[in-house]
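*Asks:* Mind looking at a prediction? Sequence and model below.
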Amino acid sequence: MQIDIITVVPGLLDGPFSHSILKRAEEKGLAIVRVHNLRDYATGKQKQVDDYAFGGGAGMVMMVEPIAQCIESLKSERHYDEIIYMTPDGKTFDQQLANQLSLKGNLMILCGHYKGVDERIRQKYITQEISIGDFVLSGGELAAAVIADAVIRLIPGVLNDETSALTDSFQDGLLAPPIYTRPADYDGMKVPEILLSGHNENIANWRFEESVRRTKERRPDLLEGTDFDIGEKRN
């Protein structure tokens, strides 16, 4: 997979892709993230990428021409399965969408900045508009990094244990159960005996029941319209 990110502040993305899982994914040749400075596609001495909004009002708007030039240049190199615009009024990002995007080959992500982009860019080029939550950031760069991280870790071979991603919260519509490691007794707080039993079926049932219990307590909205119930055994 290749993810191309268009931004006016490329420095914000220096860190997330040079460490940990994302760095290993690139080293393995499984995924690469390229960051493109939008100002490289602007004209004039000032390399201007924003202008005042027609009709007045506070804030600047990202201009059509630099964005269009950048997108067209990238599209001339390869086909993109999705061209994503990070925006607060987009579809809320979730695990299901991450799963879907992880099956794609090439993604382009446009990071909004200032008051956003000229609407004509959204109409002509954007195939998906995504938000990571009902709040506003200074720009879409951090949100784009979140998308890339969530998607790349799902690519087969990226994680050392590929089953790890399958047991993450939200993969089955539930939050993950409590987890423990050594020591088995810390300051009088003991690991549940069932996890030390070695009985795989009982452990799986316990984890499922704890996932349901935790989801009901913390995110009951995830269970709306489902038949999950505490005490129900995993099939």
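*Replies:* Done, it's in.
*Asks:* okay, CA-based contacts and neighbour counts for the rest of this
*Replies:* Will do.
*Asks:* residues near Ile230, how many?
*Replies:* 13 (other C-alpha atoms under 10 Å).
*Asks:* so who does it touch?
*Replies:* The contact partners of Ile230, by C-alpha atoms under 8 Å, 6 or more residues apart in numbering, come to 209-210, 212-213.
*Asks:* Please flag which of those sit within helices.
*Replies:* 209-210, 212-213 (DSSP state H).
*Asks:* which residue is nearest the centroid of this structure?
*Replies:* When C-alpha atoms, centre = their mean is applied to the chain, the residue found nearest the centroid is Ile147 (2.1 Å).
*Asks:* I'd assumed Gln100 was in contact with that one.
*Replies:* No - counting by C-alpha atoms under 8 Å, Ile147 stays clear of Gln100, with 11.8 Å between them.
*Asks:* buried ones in stretch 224-235?
*Replies:* For stretch 224-235, the neighbour count (16 or more other C-alpha atoms under 10 Å) marks Phe228 as buried.
*Asks:* following the longest strand along the chain, which helix or strand comes up?
*Replies:* The single longest strand within the chain, with elements called by DSSP state E, is strand 82-92. Sequence order places helix 95-102 as the next helix or strand after strand 82-92, per DSSP states H and E.
*Asks:* of the contacts of Ile230, closest to Gln96?
*Replies:* Val212 (18.6 Å; C-alpha to C-alpha).
*Asks:* any residues touching stretch 146-162, and which ones?
*Replies:* 3, 21-22, 24-25, 28, 30-31, 93, 95, 98-99, 101-103, 165.
*Asks:* What's the local residue count around Asp149?
*Replies:* Neighbours around Asp149, by other C-alpha under 10 Å: 16.
*Asks:* Use this one as the comparison:
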Amino acid sequence: MRFDVITLFPELFAPLLTAGITRRAYESGLVEVCLHNPRDFAQGNYRRVDDRPFGGGPGMVMMAEPLEATLLHIRAQRSDQAPVVLFSPIGSTLKHEGVEAWSQSSGAILLCGRYEGIDQRFIDRYVDQQISLGDFILSGGEIAAMALLDAVARLQPGVLTDAQSHHQDSFNSALDGLLDCPHYTRPEVWSGAPVPDVLLSGHHARIEAWRRQQRLELTANHRPDILEQARSKGLITKADERLLQAKN
């Protein structure tokens, strides 16, 4: 798959593409990332990419012409009609189901806004989908783009050391969308706090039952909305409900 990223700051992506486990996805070509700076496609001696907003107000607005030239350059390089994705406060919140869908796609063109935003005429003409990370504002779309790329990369075959690791992640369908359970490692007693006995028992059925109970309780306490979603899909069994009732 290929992701083309339109950004005024391509240098921000260097650590993402060269460090950490997910770099395997980029180095192997499982996820190809191409960076494009609109300044390279802007006209004039100053290669201007932004201007003051009509109607007044603070800040600057990214201009449509350089963005269009950048997009047409990318379109000429790609053989598909990849969707153009803008990271924006009005977008749908990115969730695990969305990441899974992107991880099985052929990629997209990711548009990273800056300043006060992007000329709305470009958005109306070219943007196919808008995505948000949540109800807060970033300085630009680069961090959001990196979040999507990282989440997609770790789902690719061979990227994680243990191929089953992501199946135990919070929100994964393998866990019925619940939050993951707590995890422990050596030493068995740290600062007076021991590891739960069941995890040292070697009894796999008991361990899995404990983990299920922990996932249910954590989700009920911290993300009851997710628990209700699982209930509506018929993923919470009568045994699960008894575990929740017993804890209450």
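*Replies:* The structure has been received and is ready for your questions. Bear in mind that the values here come from a model prediction, so they are computed numbers and not experimental data.
*Asks:* one step back: counting contacts, what elements does the longest strand of the first structure pack onto?
*Replies:* When contacts are defined as 3 or more C-alpha pairs under 8 Å, 6 or more residues apart in numbering; DSSP states H and E, strand 82-92 of the first structure packs onto strand 106-111, strand 128-131.
*Asks:* post-alignment, the longest one versus the second structure, mean distance?
*Replies:* The superposed strand 106-111 of the first structure is, by mean C-alpha distance after the TM-score superposition for the first structure, a mean 1.0 Å from where its aligned residues fall in the second structure.
*Asks:* Mean deviation, the next helix or strand along the chain from that strand versus the second structure?
*Replies:* Where DSSP H and E defines the elements, the next helix or strand beyond strand 106-111 of the first structure is helix 119-124. Comparison of helix 119-124 of the first structure with the second structure after fitting gives an average deviation of 1.7 Å (mean C-alpha distance after the TM-score superposition for the first structure).
*Asks:* Okay, buried residues for helix 119-124 of the first structure please.
*Replies:* 121-122.
*Asks:* Same check on stretch 191-199 of the second structure?
*Replies:* 195, 199.
*Asks:* The first structure: matching residues for that stretch?
*Replies:* Using TM-score structural alignment, the residues of the first structure aligned to stretch 191-199 of the second structure are 187-195.
*Asks:* measure stretch 111-119 of the second structure end to end?
*Replies:* 13 Å (C-alpha to C-alpha, to the nearest Å).
*Asks:* Ok, stretch 161-177 of the second structure next?
*Replies:* 23 Å.
*Asks:* and the alignment partner in the first structure of Glu68 of the second structure, what does it touch?
*Replies:* In the first structure, Glu68 of the second structure lines up with Ala68, judged by TM-score structural alignment. Listed by C-alpha under 8 Å, 6+ apart, the contact partners of Ala68 of the first structure are Ile121.
*Asks:* where's Ala68 of the first structure, which helix or strand?
*Replies:* Going by DSSP H and E, Ala68 of the first structure is part of helix 64-75.
*Asks:* buried residues in that helix?
*Replies:* So, applying 16+ other C-alpha under 10 Å, buried residues of helix 64-75 of the first structure: 64, 66-68, 70-71.
*Asks:* now those in TSV, with distance to Ile230 of the first structure?
*Replies:* TSV is the format used below for these (distance: C-alpha to C-alpha, whole Å):
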residue	distance to Ile230 of the first structure
Val64	54
Pro66	55
Ile67	51
Ala68	53
Cys70	52
Ile71	50
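*Asks:* in the second structure, which spans are strands?
*Replies:* Under DSSP E, the second structure gives strands at 2-6, 32-36, 50-51, 61-62, 84-93, 107-111, 129-132, 189-190, 193-194.
*Asks:* and among those, the most buried is which?
*Replies:* Stretch with highest mean neighbour count among these: strand 107-111 (a mean of 24; mean count of other C-alpha atoms under 10 Å).
*Asks:* Around Gly57 of the second structure, how many other residues sit close by?
*Replies:* 9.
*Asks:* I'd like the distance between the residue nearest to the centre of the first structure and Gln128 of the first structure.
*Replies:* 13 Å.
*Asks:* Is it possible to get JSON lines of the strands of the second structure that adds distance to Gly202 of the second structure?
*Replies:* Below are the strands of the second structure laid out as JSON lines (distance: least, C-alpha to C-alpha, whole Å):
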{"stretch": "strand 2-6", "distance to Gly202 of the second structure": "44"}
{"stretch": "strand 32-36", "distance to Gly202 of the second structure": "42"}
{"stretch": "strand 50-51", "distance to Gly202 of the second structure": "62"}
{"stretch": "strand 61-62", "distance to Gly202 of the second structure": "59"}
{"stretch": "strand 84-93", "distance to Gly202 of the second structure": "40"}
{"stretch": "strand 107-111", "distance to Gly202 of the second structure": "43"}
{"stretch": "strand 129-132", "distance to Gly202 of the second structure": "43"}
{"stretch": "strand 189-190", "distance to Gly202 of the second structure": "17"}
{"stretch": "strand 193-194", "distance to Gly202 of the second structure": "16"}
